[in-house]
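Enquirer: the amino acid sequence is not available; the structure is as follows:
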């Protein structure tokens, strides 16, 4: 009996000890630990962040455009917000994307689907100072009349070689050579054309649906321009992507242009056609200066346009007339033209290939009759052409 009583007295103590241990164990499980997303969640977040970054870049591009562009309209006709109120409050593009998810490829698509974004940006615009380069470009644009392409008289070709042009498909030996070219040390060099080098790492961007890098586009257009004036070809010069970067940074009338042109031995007015590749963000386009038709053309495989780009190039041509030929103002008949009756891409990765083919076809005076379905073939051809340093005609 004494033993049982002892057990009864010790039982509450044991229970109390058990509760204390359980409390300690429970408190241990309540420790907050940092949240670690899974790999799939990280990829989703990264894709979403890239999308938002792209939107922000496009919005910055809109707000940096000149006042006298096609995006302007009368205050009485501007679009209200989705709620019916146009109070000019802060615009959250993230909220718009969540409320109305869409797939857009160009700036025009974004503005078309989000009229309130356009309205808010127009309200926030400030008129640039009179001394700024942007105002000079804007004034040049305001004096221009963008000619619809349907009204443009096509320039007569200097030759009829395009009539005998054929679509070239690589044969077995050439396809095996292409496979060999993309395999091996990525740092291996394949030579230069002028001052444009190329390595295997660069050529690999032509595989699959990879975006082309600057080296491939610069090298290929330099290859196009190398045949300038030979065998009845047009006299063509191709600027590198560095040209438009400098034009955007320094402006069209910077004193360094004269030294820059002399160092490159660029006889500006002796060419029939000048090619200007432009890489903005994640998209390739091509701008051309055609001295025969006095037209500055903008070729975008997504069907877009860039008024600021056209204005800068126009102001640069105007500056060249003033400094090289002492002709002020520049001769009549010059116009800017965003080309809209051209082949269009059907994905988000072939813009670089389209820009290169635009340059090749225009330099050869061929009709722009290729399609998205030929892009895979063009990629293989470009690898072969870059390696052999000879264009396929």
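Expert: Great, that's in hand. For clarity, every value in this text was computed on a predicted model and none was experimentally measured. Numbers count the residues shown, from 1 in each chain.

Enquirer: going forward, measure contacts between C-alpha atoms and count neighbours the same way
Expert: Fine.

Enquirer: ok, residue 159 to residue 168 distance?
Expert: When distance is defined by CA to CA, to the nearest Å, residue 159 is 20 Å away from residue 168.

Enquirer: neighbour count winner among the two?
Expert: Neighbours were tallied for residue 159 and for residue 168 using other CA atoms under 10 Å; the higher tally belongs to residue 159 (14 against 11).

Enquirer: now do the SS call for the residue lying closest to the more buried one once chain neighbours are set aside.
Expert: Leaving aside its sequence neighbours, residue 159 sits nearest to residue 232 (CA to CA, 6 or more residues apart in numbering; 6.8 Å). Under DSSP: H, G, I helix; E, B strand; the rest coil, residue 232 falls in the coil class.

Enquirer: take a look at this one as well, against the first:
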């Protein structure tokens, strides 16, 4: 009994002690250590300033005048974005130097030029690339120097074929249509021969049915078929690269030492031709690039109306490299330009891009006006099956 009473007497005291301890711990807002608040934006600004300082250090090595990298400058005072700074030493500043800075990460080249206006000014004044630059640097330099020519300012090349209107581009007739239907039936691995090193099988030809996407073998074979007429009476001298060309160009670059051996092994003398056809495969889309030595134009034909500046830059650098190695002409002759073609037939679905690319090659090689439309694609598919099987283009 005494023990229980003692417990009853001590319990309230323990409870009071707990309440006192709890009440002392409540005011948690008091912190003994010093604290300076800092926002995420301020931290990002500090990081960005460090990056700009890194670039500025590099600028001092390649330019006699350092660039102002103050992040707090008023945007309204940056007048050099659309103009040219007269004080920039254009003989020293190079865009290659900026892109070498691995710590600097900009989303676009325009963002780099925006923050460093002297670079933009120097590029407007000096549009040449160094001969000792690597392939990536060369392409970047070309992209900043190439000027896209408006198609409306180009004078059309007169066709050497006065009877181009007599061409047949529509429905196949009786026996031809029956032959096409029979070609599609049978073993898919059956071979239908080859042109050069471009083979073709029934499985490949079946990609021309309906709205199926064309595979590499069909596009390569058809353009090789177009180029086979090269040099015949009334036809241009045409060469067609396969899709392997762009793959190698992307992997090795336009100035790799293996190009001379590769061109010699394939027995390709680039300057012997009037027109070069280059199929471009962008994963799920086909386009066609051409090198026209008559008009000195690198053209990009895309049935969706888009363009690929990096592709044009690589091919431009490749042609420049060929001039330097095969003709000992450096820099390349004046008048060369790149042209993204927009006034051309456009596709109205997501599956006929390969057919458009093949027809672009055929029409350009034969100097026909690009006057076909989306409505003709079903007939073009049937014609291509017949042409591939007979290895003869329909006129």
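Expert: Perfect, I can see it now. This structure is a prediction, so every number in the text was calculated from the model and none was measured.

Enquirer: residue 298 of the first structure: which element?
Expert: Under the criterion of DSSP states H and E, residue 298 of the first structure resides in strand 295-299.

Enquirer: the next helix or strand after that strand aligns to what range in the second structure?
Expert: Following strand 295-299 of the first structure in sequence order, the next helix or strand is helix 307-324 (DSSP H and E). Counting by TM-score structural alignment, helix 307-324 of the first structure lines up with residues 309-326 of the second structure.

Enquirer: sorry, back to before: relative to the second structure, what is the average displacement of the strand holding residue 298 of the first structure?
Expert: On superposition with the second structure, the average gap between strand 295-299 of the first structure and its aligned counterparts reaches 0.1 Å (mean CA distance after the TM-score superposition for the first structure).

Enquirer: what's the angle between that strand and helix 307-324?
Expert: Counting by axes from the mean of the first three to the mean of the last three CA atoms, to 10 degrees, strand 295-299 of the first structure lies at 150 degrees to helix 307-324.

Enquirer: closest to the centroid, which residue in the first structure?
Expert: Centroid check for the first structure by CA atoms, centre = their mean gives residue 283 as the closest residue, at 1.9 Å.

Enquirer: alignment lookup: it to the second structure.
Expert: With TM-score structural alignment as the matching criterion, the partner of residue 283 of the first structure in the second structure is residue 285.

Enquirer: that match against residue 356, yeah?
Expert: No: the pair residue 285 of the second structure and residue 356 fails to qualify as a contact (CA atoms under 8 Å) at a distance of 10.7 Å.

Enquirer: how about the helices in the stretch 251-395 of the second structure?
Expert: 258-265, 309-326, 353-365, 377-390 (DSSP state H, counting those that start in this stretch).

Enquirer: and of the ones you listed, who's closest to residue 16 of the second structure?
Expert: Shortest separation from residue 16 of the second structure across the helices of the stretch 251-395 of the second structure is recorded for helix 309-326, at 78.2 Å, computed as CA to CA.

Enquirer: mind listing the strands for the stretch 151-300 of the first structure?
Expert: Counting by DSSP state E, counting those that start in this stretch, the stretch 151-300 of the first structure forms strands over residues 189-193, 196-199, 236-238, 273-280, 283-290, 295-299, given from the N-terminal end onward.

Enquirer: now these in TSV, with distance to residue 350 of the first structure?
Expert: Putting the strands of the stretch 151-300 of the first structure into TSV (distance: least, CA to CA, whole Å) gives the following:
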stretch	distance to residue 350 of the first structure
strand 189-193	23
strand 196-199	20
strand 236-238	20
strand 273-280	13
strand 283-290	9
strand 295-299	14
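
Enquirer: what lines up with residue 295 of the first structure in the second structure?
Expert: When the structures are aligned by TM-score structural alignment, the residue of the second structure matched to residue 295 of the first structure is residue 297.

Enquirer: equivalent analysis for residue 380 of the first structure, please.
Expert: Aligned against the second structure - with TM-score structural alignment as the criterion - residue 380 of the first structure pairs with residue 382.

Enquirer: got a list of what the residue lying closest to the match of residue 295 of the first structure once chain neighbours are set aside touches?
Expert: If you skip the residues right next to it in sequence, residue 297 of the second structure has residue 337 as its closest partner in space, 5.2 Å away by CA to CA, 6+ apart. Neighbour list for residue 337 of the second structure: 146, 147, 148, 149, 296, 297, 298 [criterion: CA atoms under 8 Å, 6 or more residues apart in numbering].

Enquirer: what sits against the third one?
Expert: Contacts of residue 148 of the second structure were listed using CA under 8 Å, 6+ apart, and they are 337, 338, 339, 340.

Enquirer: for the counterpart of the last one in the first structure, give me its contacts.
Expert: This points to residue 340 of the second structure. Residue correspondence, TM-score structural alignment: residue 340 of the second structure in this structure matches residue 338 in the first structure. For residue 338 of the first structure, the residues meeting the contact criterion (CA under 8 Å, 6+ apart) are 146, 297, 298, 299, 304, 305, 306.
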